[in-house]
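[1] Fold the following, please.
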Amino acid sequence: MQLQKLIVCAPLLLCALRPRAAQAQIGLDPSRSAPSAGTPLTQPTLSPGAVELLTLDGQFSQAVAKGGGAAFASWFADDGMTLNNGKAAVYGRTRIAAAATWKPDTYQLTWYPEFAQMGPSGDMGYTWGHYEGSSKDQNGNPVKTSGRYITVWKKMPDGKWKVALDASADEPPAAGDCCKLPNP
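    Coordinates of the predicted model:
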């Protein structure tokens, strides 16, 4: 059975995790939690596998918001990898844990998934979305980063899902004057 609408499948998961603007980007009406009887379903169909991955991604994000870098590393497979903007690749959960030492009170990493797709075999898939990071510099001034991410998930032999690959790229800087056409 295919789930007909994201709002029907996971209203508490994604609607709680997504800002209203993000809900609108994929056609969700944040004022409604489910269609009323007789309402035509106009949203794209999501497979149960995609909903499962979106749920996992939401749980991953919530765990990291509460537990920081240690929680982040705990979601990776032993042979997982991170590819972060401007940094060397980090291979293996042990090395990821050694690099992810931030605490939620000094750095807050949050994200929300925008899409998921399960592979045909049902044991691998991916999610992607938008992330935001918040911290303070040495003078106590706020530092914000944001960008896109993709997470590749794989099902382990014990049936649990782990992160095989997590990659991110910062949002490009604002266009500013660099991209304006000169006045004639």
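
[2] Only C-alpha atoms from now on, for both contacts and neighbour counts.
    OK.

[3] so how far is stretch 145-164 from its chain's centroid?
    Computed by CA atoms, centre = their mean, to the nearest Å, the chain-centroid distance of stretch 145-164 equals 10 Å.

[4] what ranges do the helices span in the protein?
    6-9, 11-17, 20-25, 48-74, 93-99 (DSSP state H).

[5] out of the ones you listed, deepest packed?
    helix 48-74 (a mean of 20; mean count of other CA atoms under 10 Å).

[6] That helix packs against which elements?
    helix 11-17, helix 93-99, strand 107-118, strand 124-136 (3 or more CA pairs under 8 Å, 6 or more residues apart in numbering; DSSP states H and E).

[7] Let me have these in TSV, extended by distance to A71.
    Output for these, formatted as TSV (distance: least, CA to CA, whole Å):
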stretch	distance to A71
helix 11-17	18
helix 93-99	9
strand 107-118	11
strand 124-136	15
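
[8] this one next, for a side-by-side:
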Amino acid sequence: MSVQQLIDTDRAFNDMAQAEGTGKAFIAYSAADAVLIRPGSMPLLGRPAFIEAFSKASGSTLAWEPLKAEIAASQDLGYTFGRYTLSEGGEIKGYGVYVSIWKRQPDGAWKFVLDGGGTTPAPVALP
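    Reported below is the predicted structural model:
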């Protein structure tokens, strides 16, 4: 498994969010017991909590881009780090950075097991 394949997975995750909605993408790309850390809120623990939270969310769009990735020597864990933009009604409302920890599933697919981020005052350049 190459680092590029993990970056491509994160990009496909974002592509799905843009095409089908953030909630649907987070549910599809999460491991069953994943944790989502959100600024100013309690973490979401597990896919059932994602389904409940995202069924109530509306009006905002989250778009992100991975800037860096690494995969453990064991080839079963990796991370992506990147930047995001939050928009509402086509207007940018905020910027931030994120990190996703990914775990290879028995079928070979990557699913995130931990995702979180924080806001930044402006877009972030490559590290």
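
[9] picking that back up, and of the helices of structure 1, who's closest to P113 of structure 1?
    helix 48-74 (6.6 Å; CA to CA).

[10] For the helices of structure 1, give me a markdown table that also has distance to N84 of structure 1.
    Formatted as a markdown table, those follow (distance: least, CA to CA, whole Å):
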| stretch | distance to N84 of structure 1 |
| --- | --- |
| helix 6-9 | 29 |
| helix 11-17 | 23 |
| helix 20-25 | 23 |
| helix 48-74 | 14 |
| helix 93-99 | 11 |
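
[11] quick one: contacts of stretch 20-34 of structure 2?
    13-14, 16-17, 45-47, 50-51, 54-55, 57, 61-62, 103, 110-114 (CA atoms under 8 Å, 6 or more residues apart in numbering).

[12] Just the endpoints, please. Distance across it?
    Using CA to CA, to the nearest Å, the end-to-end distance of stretch 20-34 of structure 2 comes to 20 Å.

[13] Pull out the buried residues from the longest strand anywhere in structure 2.
    Longest strand in structure 2 by number of residues, with DSSP state E as the criterion: strand 91-104. Neighbour-count burial for strand 91-104 of structure 2, with 16 or more other CA atoms under 10 Å as criterion, is recorded at G94, Y95, G96, V97, Y98, V99, S100, I101, W102, K103, R104.
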